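# my questions concern the predicted model and sequence given below.
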Amino acid sequence: MASTEWNFLVLLMVIMAFSEWVQHSDAAQITFGSCTPQESDERGQCIHITSCPFLAELLTTEPQTPAQLLLLSKSQCGLDNRAEGQLNSTLVCCPRSKRIDVEEPEPSHLPGNDQQPGNVLPGNDVCGFHFADRIFGGTNTSIWEFPWMVLLQYRKLDVNKSTSSNEYTFNCGGTLLNTLYVLTAGHCLANRKLEKAGVVLHSVRLGEWDTRTDPDCSTQMNGQRICAPSHIDIEVEKGIVHDQYVPNSVDQQNDIALVRLKRSVSYTDYVRPICLPTGDLIQNNFVDYSMDVAGWGLTENRQPSPTKLMLTVNVLNRTICQLKYTSFKVKLYESQLCAGGMAGMDTCDGDSGGPLMVSISTGGRDVFYIAGITSYGTKQCGFGGWPGVYTRTGAFIDWIQQKLEA
């Protein structure tokens, strides 16, 4: 279906659902970034259509002119998949002068921003939700997608390796768990390659999408331009590698680590935690599940991607995966997952420590859980028939909870 046809179908559904707006028009206004409204020179904000009377009133105009329908269509700047109902989830670029005069919530007043202790994990009413339209051989993500993803920033040591320089590099990824902790791979903290490169973990970058720009801006399919807030860099207080992880081991068992930040994170629609597996998901090996991986790692050009990329992979039976890796004398454990294996599509250098994500329908909404952590694969990324190996997060839930401190 052409995008124009889809937009008009969405508008028809919005019009049919207009009666819901009357009941929700007093809801708190939330902004999803700045934008440039159609037919206007002033700046706008991407907000729920219920908070923009200028556009919401067009829904009740009968009959609607082609120009009004086109304006509504081109004003859409996304969908909020956390809201229920087509009307309540529709987002539009609303001129600043034509919004409801409601105070926009500061980050500290958003759900989950109660500055909870570091040993408290958010519930699935806070974690795992992302706002989006919807690696190696991967596709571009939207500017809002996977808000729990972080970059680990390393500081290069001077030649004598006793003092730090002002050079920084991104060598690994990670996943925000709560206001103080990031989950990553053990080899992102304990690794001979990092030692030889003379780098040390310094900080974590949150709310990033394109490493070349700050702030990040993106032009949507309908021509709407959206800009996110600036990214956030927070220094690392300490790294916690699993006690039984052996750096540079062949099988990379227990390849998991936590990073504690020096200060708490405030959640926004661009910085938000993922959910850890709970209940039956803890023991699930996810065979034949389709999952997402994402990161800024090497692309098919052997260069790091400046923008966050994503890829969908299927989880394989570990026995089948073991047959492949036996030739390298590598043993796979129950605490590991195998996924992917299609030629030209894989996680690669720089994606290490990033999440293997599964979307589960919970309470009528799609909630993302971190099923695995990118661990290792073949030296040549994207080699057909060779899946990547991931640390299975469910096997380490107790370890994670024991290491979290208030």
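Perfect, thanks for sending it.

# please count neighbours and contacts with C-alpha atoms only from this point.
Noted.

# so residue 34 is in which element?
For residue 34, the enclosing helix or strand under DSSP states H and E is strand 31-35.

# what's the angle from the next helix or strand after that strand to strand 31-35?
Going down the chain from strand 31-35, the next helix or strand is strand 44-48, by DSSP H and E. Orientation of strand 44-48 against strand 31-35 (axes from the mean of the first three to the mean of the last three CA atoms, to 10 degrees) gives an angle of 150 degrees.

# show me what strand 44-48 is packed against.
strand 31-35, strand 90-95 (3 or more CA pairs under 8 Å, 6 or more residues apart in numbering; DSSP states H and E).

# quickly compare those and say which is most buried.
strand 90-95 (a mean of 26; mean count of other CA atoms under 10 Å).

# for the helices and strands packed on strand 44-48, which one sits closest to residue 310?
strand 31-35 (21.2 Å; CA to CA).

# that older thread, closest to residue 166 out of the helices and strands packed on strand 44-48?
Distance to residue 166, taken as CA to CA, is lowest for strand 31-35 among those, at 31.2 Å.

# just give me how far stretch 182-197 sits from the chain centre.
Taking the mean of its C-alpha atoms, stretch 182-197 sits 21 Å from the chain's own mean (CA atoms, centre = their mean, to the nearest Å).

# what's the end-to-end length of it?
Taking CA to CA, to the nearest Å, stretch 182-197 runs 23 Å from one end to the other.

# what's in contact with it?
156, 171-177, 200-201, 239, 241-242, 245, 247-248, 254-261, 352-354, 373-375 (CA atoms under 8 Å, 6 or more residues apart in numbering).

# let's see it at 7 Å
172-177, 239, 241-242, 245, 247-248, 255-260, 352-354, 373, 375 (CA atoms under 7 Å, 6 or more residues apart in numbering).

# among these, which are located in strands?
Per DSSP state E, strands hold the following members of the contacts of stretch 182-197: 172-176, 239, 241, 257-260, 373, 375.

# and residue 151, how far is that from residue 75?
Distance of residue 151 to residue 75, computed by CA to CA: 32 Å.

# who has more neighbours out of those two?
residue 151 (27 against 24; other CA atoms under 10 Å).

# thought residue 176 was touching that one, still the case?
No - between residue 151 and residue 176 there is no contact under CA atoms under 7 Å: 10.2 Å.

# quick one: contacts for residue 205?
Residues counted as contacts of residue 205 (CA under 7 Å, 6+ apart) are 150, 151, 152, 153, 231, 232, 233, 234.

# which residue comes closest to the second one once chain neighbours are left out?
Yep, that's residue 151 we're talking about. residue 173 (4.6 Å; CA to CA, 6 or more residues apart in numbering).

# wait, residue 47 sits on residue 91?
Yes - counting by CA under 7 Å, residue 47 touches residue 91, with 5.2 Å between them.

# show me where the stretch 251-400 of the chain has its strands.
257-261, 290-295, 309-316, 336-339, 355-362, 365-376, 388-392 (DSSP state E, counting those that start in this stretch).

# Throw those into TSV and include distance to residue 68, thanks.
Below are those laid out as TSV (distance: least, CA to CA, whole Å):
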stretch	distance to residue 68
strand 257-261	49
strand 290-295	38
strand 309-316	36
strand 336-339	47
strand 355-362	36
strand 365-376	32
strand 388-392	50
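
# put this next to the first one:
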Amino acid sequence: MGEKVVSYLWMLACILIATAGARDFDWNEAANEELSFTDCWTRSNPSKKSGFPKPVFNFEKENLSFKGCGNWYGKNDGKLAPWHVLLYRRFCPGVVLSDRTIITTNGNRCAYVLETFKETQEKITIFGGECADKRNEDTCYMFRGLLRQRVIIFPNHTHMVLFANLSEVIDVKKVVINIGSFYSQSIYLWEVDISLKFTPSLQPACLWNSGNENDHVTEKFYHTNVKVVKPNSRLSSDFLQEEKCFEDSTVKKWQCDLYGNSICTDFGSKIIATNRGSFLFIERRGRFYLRASIGMANEINNDILAWLDLVPYLRRIVAASANLAMMPEIPDLIKKRIDFGATQSFENCGRQPRRPRSRRETDDKAPAGGFIVGGRNAVKGHHPWHASMSRETNLGVNIPDFCGATLVTKTTLVTAAHCLVGNDGPRYNISELYVTLGMHSSLSENENSRQYFAVLDIVVHPNYTGGFINDIALIELDDEVEVTEFVRPICLWNSDHDLDKITNRTGTVVGWGHTSNQTYSDILQRAELKIVSYEECYDSKKLFFSVHLKPRGNFCAGFIHNNTGACKGDSGGGFSLYDREPDLHFLRGVVSLGRLRDVPWSSEKSCDPKFYALYTDVTTYMQWIVENSPGINKKSPLS
């Protein structure tokens, strides 16, 4: 009984000294209120009852978070669980997740390491894998070898420095995630810039790769020891139903919050004394998957432990980890679409002129634009909705064609928000901007097809905060365009919004972008690009698209196998699809983001045609476009 009191006092003291994540806690209320286990479970686990979706790391059969993860070679021969490492000798046990990431909890040992070294800047030694010399304490601790990598935390608490072989200094970063209501539920992710070299005794554990629906009924949970104490270095326990977990207990409200999203196990007294900073694993088909963690003071009673289920937080863990990626979630489809009526969004929109093509205008051997990698010269007048955005500074410097845009009414164009707004606000004064429509050759200023306009206003999507998410904006011209053979609005999308319905279809992008040899195209370029599924896009470059792909908000297109794609130089231009039945062109996307690559012997960046480019999906923003674009036809009022 005395030990139990000490345990609770220690837990209370730890929470009292913590500041992170405890702002909304009412101590007076918590001190006086007790809950039954039923009330506690209802309060702390509402989301758990409905389950969490299956995380997708890749589309291979085993769906592994890191290649080859979860293997425990010689696990029945008394070998160490190979994912365990120790930071700063006797203090902080962690688990390797990738060749660059180690996860620890804020158990008393790791919290002490973190706080101490924030202040002292002393070195943190990492031990992992098998010892080369078990008699040498400087290179071996708890049967683990020195990885010859050390960490220093600077006073600003934002960076660490990794010393490789005590000579080369390399920047690394530390990430702290508070994922519970209290400091006691925090985890730390440590990133190293020198990739760990994996051996049979040093392997990454897998992150959980399934949902949590009903898995507690059938799964067996394993606690793998940091130190080998006997030949079988893993202990197992069945999941305990909540009735057993809180049996004969009353739980104070502050304790209940601590046990939110819990997994309860009964390992007896075997790990109670050493559970701080521990992790819980599930074995499936010979691989071990990280499922839950323990911070401080998670003992309930009768040797029962409450573990924090990590499934709800996997996306945040992966996002903060180096060399780990997860497929972005695909939101439910917004099925409602705007009925523009028989005349489409604008009368006579989306029509190309019917003229014979000249040999010169369709020369397939023309140099490809860097934005339209692998493109060709466009036919004059065939993209009458495409506009060039330029800038003339107060000093008289002309900066032409810095972005593209697409005409949708006589006064409104759709473009990319990042063309006009940066992280610190507007990039340019509106008075400096002008728009050119009907241009085919950027050098032939006497083209009689051209129309020039000043910019009256810019409307940026309200959810745009910089970068490439919600990357869409509208430009209002100071006067109406004259609809001609060479200047005409495109039709707004009026079909099903589901991307699956147009996957593998080919769309068109045009522009005067940067060429592959770092020059600009004189003639408007065009390219035909294939729309790919969210899954194919993500799987092509997981680390890149796990960050930048936002299903329903944008989509991917290109031909990466024959080096045809979109990139820098003409962001904001339109991605159009042609429907043969009405013989019209429709705006489906806005050029948003392409990946760049270094150019040898140059400080410039060039387009990387081996990556798909991202296009803002206008169907997600259709109501906003219509509400902010005077002159659009609509059969019925917007609701």
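Here it is on my side, so go on. Quick caveat, the model's predicted, so the values are computed rather than measured.

# and the two most separated of the ones in strands among the contacts of stretch 182-197 of structure 1?
260 and 375 (20.0 Å).

# and residue 535 of structure 2, how many neighbours?
Residue 535 of structure 2: 17 surrounding residues under other CA under 10 Å.

# which position in structure 1 pairs with it?
Here residue 535 of structure 2 is matched to residue 319 in structure 1, going by TM-score structural alignment.

# residue 506 of structure 2 now?
In structure 1, residue 506 of structure 2 lines up with residue 290, judged by TM-score structural alignment.

# ok, its match touching residue 311?
No - counting by CA under 7 Å, residue 290 of structure 1 does not reach residue 311; the two are 10.3 Å apart.

# which of those two has more neighbours?
residue 311 (21 against 16).

# residue 314 of structure 1 versus the residue lying closest to that one once chain neighbours are set aside, what's the distance?
Nearest in space to residue 311 of structure 1, with sequence neighbours left out and distances taken as CA to CA, 6+ apart, is residue 138 at 4.8 Å. Taking CA to CA as the measure, residue 138 of structure 1 falls 14 Å from residue 314 of structure 1.

# what do you get for residue 183 of structure 1?
Taken as CA to CA, the span from residue 183 of structure 1 to residue 314 of structure 1 is 22 Å.

# of the two, which one has the most company?
The residue with more neighbours, out of residue 183 of structure 1 and residue 314, is residue 183; 27 against 18, by other CA under 10 Å.

# mind putting the ones in strands among the contacts of stretch 182-197 of structure 1 into JSON lines with distance to residue 166 of structure 1 and neighbour count?
Output for these, formatted as JSON lines (distance: CA to CA, whole Å; neighbours: other CA atoms under 10 Å):
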{"residue": "172", "distance to residue 166 of structure 1": "19", "neighbour count": "26"}
{"residue": "173", "distance to residue 166 of structure 1": "21", "neighbour count": "29"}
{"residue": "174", "distance to residue 166 of structure 1": "22", "neighbour count": "30"}
{"residue": "175", "distance to residue 166 of structure 1": "25", "neighbour count": "29"}
{"residue": "176", "distance to residue 166 of structure 1": "25", "neighbour count": "26"}
{"residue": "239", "distance to residue 166 of structure 1": "21", "neighbour count": "20"}
{"residue": "241", "distance to residue 166 of structure 1": "26", "neighbour count": "23"}
{"residue": "257", "distance to residue 166 of structure 1": "26", "neighbour count": "26"}
{"residue": "258", "distance to residue 166 of structure 1": "25", "neighbour count": "24"}
{"residue": "259", "distance to residue 166 of structure 1": "21", "neighbour count": "26"}
{"residue": "260", "distance to residue 166 of structure 1": "22", "neighbour count": "21"}
{"residue": "373", "distance to residue 166 of structure 1": "29", "neighbour count": "31"}
{"residue": "375", "distance to residue 166 of structure 1": "29", "neighbour count": "30"}
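
# now render these as JSON lines, adding distance to residue 295 of structure 1.
Listed next are those as JSON lines, based on distance: CA to CA, whole Å:
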{"residue": "172", "distance to residue 295 of structure 1": "9"}
{"residue": "173", "distance to residue 295 of structure 1": "7"}
{"residue": "174", "distance to residue 295 of structure 1": "9"}
{"residue": "175", "distance to residue 295 of structure 1": "11"}
{"residue": "176", "distance to residue 295 of structure 1": "14"}
{"residue": "239", "distance to residue 295 of structure 1": "21"}
{"residue": "241", "distance to residue 295 of structure 1": "21"}
{"residue": "257", "distance to residue 295 of structure 1": "18"}
{"residue": "258", "distance to residue 295 of structure 1": "18"}
{"residue": "259", "distance to residue 295 of structure 1": "18"}
{"residue": "260", "distance to residue 295 of structure 1": "21"}
{"residue": "373", "distance to residue 295 of structure 1": "12"}
{"residue": "375", "distance to residue 295 of structure 1": "13"}
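
# related to what we said a few turns ago, strands - which of the contacts of residue 205 of structure 1 land there?
Per DSSP E, the contacts of residue 205 of structure 1 map to strands at 150, 151, 152, 153, 232, 233, 234.

# of these, closest to residue 361 of structure 1?
Using CA to CA, these come closest to residue 361 of structure 1 at residue 150, 24.2 Å.

# which residue in structure 2 lines up with the closest one?
Checking TM-score structural alignment: residue 150 of structure 1 goes with residue 387.

# pretty sure its match contacts residue 406?
Yes - using CA under 7 Å, residue 387 of structure 2 is in contact with residue 406, at 5.9 Å.

# how would you label residue 68 of structure 1: helix, strand or coil?
Here residue 68 of structure 1 takes the helix state, with states given by DSSP: H, G, I helix; E, B strand; the rest coil.

# aligned partner of it in structure 2?
Checking with TM-score structural alignment, residue 68 of structure 1 has no match.

# count the residues that sit near residue 68 of structure 1.
By the criterion of other CA under 10 Å, residue 68 of structure 1 has 15 neighbours.

# what residues does it make contact with?
So residue 68 of structure 1 contacts nothing (CA under 7 Å, 6+ apart).

# run through the helices of the stretch 1-150 of structure 2 in chain order.
2-17, 27-32, 37-44, 46-50, 108-120 (DSSP state H, counting those that start in this stretch).

# for residue 580 of structure 2, which of those is the nearest?
helix 46-50 (45.2 Å).

# residue in structure 1 matching residue 569 of structure 2?
Residue pairing (TM-score structural alignment): residue 569 of structure 2 is matched to residue 350 of structure 1.

# wait, that match touches residue 302, no?
No - counting by CA under 7 Å, residue 302 is not a contact partner of residue 350 of structure 1; they are 10.8 Å apart.

# tell me the secondary structure for residue 244 of structure 2?
In three-state terms, and counting by three-state DSSP, residue 244 of structure 2 is helix.
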